[in-house]
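**Student:** just to be clear, the model below is a prediction. Sequence and coordinates:
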Amino acid sequence: MTGPGLAYAAPTPAEYCALRLATGLSAMDQAAAVAGLPASWCAVSLRDGDELVGMGRMVGDGALFLQVVDVAVRPDWQRRGLGRRIMAALMDDARRRAPAGVIVTLLADGEATKLYEQFGFRLSAPRSQGMLLRL
């Protein structure tokens, strides 16, 4: 088995919201997903046939700052290297299209730091601290 197919495309808003919930990420409003997903700088979907099993996106201005968001793999597909495939696709696209010097950030949940470190990400603390505000 070769595994799920990778496409540079965002999932549908309904799929996006469902996968976030299935993977323990925070709930997102479907109307917000309708507006936000097309604004992705880069989006990746992994599908087994028509079924979404993983996703990831980059958002930002594409020149100064990019942020990796929504990296998620359905629980029954985890531990198969799919998160790594998603990150590799996102980072390959950033290296192809973004200018040298762009700053790429992310917020890592739990043990996900191990995945992101494989792509060169380092904890920014104590020099800087990640912060967020959800309205």
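**Tutor:** Nice, I can see it. Just so you know, these numbers come straight off a predicted model, no measurement behind them.

**Student:** when you work out contacts or count neighbours from here on, use the C-alpha atoms and nothing else.
**Tutor:** Noted.

**Student:** isn't residue 52 right next to residue 17, touching?
**Tutor:** No - between residue 52 and residue 17 there is no contact, the gap being 11.4 Å when judged by CA atoms under 8 Å.

**Student:** show me where the chain has helices.
**Tutor:** Remark: helices assigned in the chain by DSSP state H are 13-22, 30-36, 82-97, 113-117.

**Student:** output the ones you listed as TSV; include the columns distance to residue 48.
**Tutor:** As requested, the helices of the chain are arranged in TSV below (distance: least, CA to CA, whole Å):
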stretch	distance to residue 48
helix 13-22	13
helix 30-36	22
helix 82-97	12
helix 113-117	22
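
**Student:** now those as JSON lines including mean neighbour count and distance to residue 5?
**Tutor:** Listed next are the helices of the chain as JSON lines, based on neighbours: other CA atoms under 10 Å; distance: least, CA to CA, whole Å:
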{"stretch": "helix 13-22", "mean neighbour count": "18", "distance to residue 5": "16"}
{"stretch": "helix 30-36", "mean neighbour count": "13", "distance to residue 5": "23"}
{"stretch": "helix 82-97", "mean neighbour count": "17", "distance to residue 5": "10"}
{"stretch": "helix 113-117", "mean neighbour count": "14", "distance to residue 5": "20"}
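
**Student:** okay, pairing it with this:
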Amino acid sequence: MDGSDVNGSGRRLPDGYELREGTPSVAAFIRLRRAAGMADRSREAVERGLPNTTYGVHVVGGRRDHAVGMARIVGDGGSVFQVSDMAVAEPHQGQGIGTAMMDALVAWLHGHAPDGGYVNLFADVDGFYERWGFERSAPASNGMWIRTDSL
């Protein structure tokens, strides 16, 4: 529902927006990453990856079913969870959409992730994720990455 309470968090989306469970379409996923200034993913990678989402949400606004934001959790569903692909199209940023999506992901984790699970993420935005308890891992551990085309 437009402006509806998000998973009982008490937060409301602005009028004209609706949070939905599940991932957006492949085309919307690719478009949203670009619209949020994130690195492109190939259509093949997105087609393979989206069905393996542990839990996802997206926000629609404007035209019916026009996705303006998305976020998902990937992992093994038991001990390892990664917040991934958090994106809000630039014209829709700053309206609480990212916060509503993150509230939904955290609510899902509280209800479904076993005790002792590990939740990680790579943050492109400073100061956003800390409100949900995330903290930098260094110096206790160091995040590392490599792109598959470099292997």
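**Tutor:** That came through fine. Bear in mind the structure is a predicted one, so any value in this text is a computation, not a measurement.

**Student:** TM-score of the superposed pair?
**Tutor:** With the length set by TM-score structural alignment, normalised by the length of the first structure, the two chains reach a TM-score of 0.94; 133 aligned residues with a CA RMSD of 1.0 Å.

**Student:** the first structure: which residue goes with residue 80 of the second structure?
**Tutor:** The equivalent of residue 80 of the second structure in the first structure is residue 65 (alignment by TM-score structural alignment).

**Student:** could you check how far that match is from residue 102 of the first structure?
**Tutor:** Using CA to CA, to the nearest Å, residue 65 of the first structure is found at 6 Å from residue 102 of the first structure.

**Student:** how about residue 5 of the first structure?
**Tutor:** From residue 5 of the first structure to residue 102 of the first structure the distance is 29 Å (CA to CA).

**Student:** ditto for residue 72 of the first structure
**Tutor:** Residue 72 of the first structure is 24 Å from residue 102 of the first structure, where distance means CA to CA.

**Student:** and these two? which has more neighbours close in?
**Tutor:** The residue with more neighbours, out of residue 72 of the first structure and residue 102, is residue 72; 25 against 15, by other CA atoms under 10 Å.

**Student:** residue 45 of the first structure versus the more buried one, what's the distance?
**Tutor:** Taking CA to CA, one finds residue 72 of the first structure at 10 Å from residue 45 of the first structure.

**Student:** which ones are touching the match of residue 80 of the second structure?
**Tutor:** Applying CA atoms under 8 Å, 6 or more residues apart in numbering to residue 65 of the first structure gives the contacts 102, 103, 104, 105.

**Student:** residue 47 of the second structure too?
**Tutor:** Contacts of residue 47 of the second structure (CA under 8 Å, 6+ apart): residue 26.

**Student:** residue in the first structure matching residue 34 of the second structure?
**Tutor:** The equivalent of residue 34 of the second structure in the first structure is residue 21 (alignment by TM-score structural alignment).

**Student:** name the nearest residue to that match, ignoring sequence neighbours.
**Tutor:** Nearest residue to residue 21 of the first structure in three dimensions, chain neighbours excluded: residue 27, at 5.9 Å (CA to CA, 6 or more residues apart in numbering).
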